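> Prediction below, plus the sequence it came from.
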Amino acid sequence: MNKTEMIDAVAKVTGVTKADVAKVINAYTDEIVKAVAAGDDYVTVGFGKFYQSERQARIGRNPSTGAEIKIPAAKVPKFSAGKAFKDAVNAPKKAAKGARKAKK
């Protein structure tokens, strides 16, 4: 699903115009980006946590030449899924495993 599809889906479920949904989604994602860039965490219980992590400097290789290159340290955004999200993703697998065991 991409952003346009998400806007369409939310507009359909809520009955709000697509333009208004787009404004809300844009504001929502902008605020998450601002919070994480400032070093804060953004947590939605059950959904997940957006946070900032530090990646240390390291030595890498240029794939075309094989030459060593220095990769500088960087701050990177990360996401950790919440329990309800993980359970929702894994629910079909558990049901499918149970169905296979029942057939045997």
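Structure received.
> alpha carbons only for contacts and neighbour counts from here, please
Noted.
> For the residue nearest the centre of the chain, give me its contacts.
In the chain, the residue lying closest to the centroid (C-alpha atoms, centre = their mean) is F79, at 5.4 Å. Shown in contact with F79 (C-alpha atoms under 8 Å, 6 or more residues apart in numbering): 48-51.
> That one looks like it's in a strand, true?
Yes - under DSSP: H, G, I helix; E, B strand; the rest coil, F79 falls within a strand.
> for comparison:
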Amino acid sequence: MNKLQLIERLRQDAGISKPQAQRVIEIFFGSMADALARGDRVEIRGLCSFFVKEYKSYTGRNPKTGAKVRIKPKKLPFFKVGKELKERVDCVTCNAEEN
């Protein structure tokens, strides 16, 4: 499912206009991105959580030349699946294999 499909599903299920549904999606994901940019954790119970990992500076290698390269410190967002989602996906996979 992509963003446009999500907007359409919200529009249908909530009975709102497409611009309203689009605004809701923009607010939702924008708020999540803002929270992660501040270093906050975002948790959606039963679905997933997002958090930011910080990496210190380290020495790496250029794979093409083999030369040592200093890698700057960085922060990266991570996704962790929730227990209920994990079970739901696994259950769907099991049911498909049984049939």
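All right, it came through fine. The model shown is predicted, which means the values in this text are computed figures rather than measured ones.
> And the TM-score between these chains?
Overlay of the two chains. TM-score (TM-score structural alignment, normalised by the length of structure 2): 0.85; 99 aligned residues with a C-alpha RMSD of 1.8 Å.
> Rebuild the contacts of F79 of structure 1 as TSV, extending it with distance to A67 of structure 1, neighbour count and secondary structure.
TSV is the format used below for these (distance: C-alpha to C-alpha, whole Å; neighbours: other C-alpha atoms under 10 Å; DSSP: H, G, I helix; E, B strand; the rest coil):
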residue	distance to A67 of structure 1	neighbour count	secondary structure
G48	39	17	strand
K49	38	15	strand
F50	35	19	strand
Y51	33	21	strand
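> and V89 of structure 1, how far is that from Q52 of structure 1?
Using C-alpha to C-alpha, to the nearest Å, we find V89 of structure 1 at a distance of 24 Å from Q52 of structure 1.
> Does K75 of structure 2 lie in a helix or a strand, and which?
strand 74-81 (DSSP states H and E).
> Report the mean deviation for that strand after fitting onto structure 1.
Its matched residues in structure 1 lie on average 1.1 Å from strand 74-81 of structure 2 after superposition (mean C-alpha distance after the TM-score superposition for structure 1).
> so what does the helix or strand following that strand touch, helix or strand wise?
Using DSSP H and E, the helix or strand that follows strand 74-81 of structure 2 in sequence is helix 83-98. When contacts are defined as 3 or more C-alpha pairs under 8 Å, 6 or more residues apart in numbering; DSSP states H and E, helix 83-98 of structure 2 packs onto no helix or strand at all.
> which of the residues in helix 83-98 of structure 2 are buried?
Across helix 83-98 of structure 2, burial judged by 16 or more other C-alpha atoms under 10 Å covers no residue at all.
> now swap in stretch 60-73 of structure 1 and tell me
In stretch 60-73 of structure 1, counting by 16+ other C-alpha under 10 Å, buried: nothing.
> looking at structure 2, where would I find the counterpart of it?
The aligned range for stretch 60-73 of structure 1 in structure 2 is 60-73, by TM-score structural alignment.
> got a list of contacts for that stretch?
So stretch 60-73 of structure 2 is contacted by 54-59 (C-alpha under 8 Å, 6+ apart).
> Just give me how far it sits from the chain centre.
Computed by C-alpha atoms, centre = their mean, to the nearest Å, the chain-centroid distance of stretch 60-73 of structure 2 equals 28 Å.
> can you check stretch 74-89 of structure 2 too?
8 Å.
> Give me the distance between the two termini of it.
With C-alpha to C-alpha, one end of stretch 74-89 of structure 2 sits 32 Å from the other.
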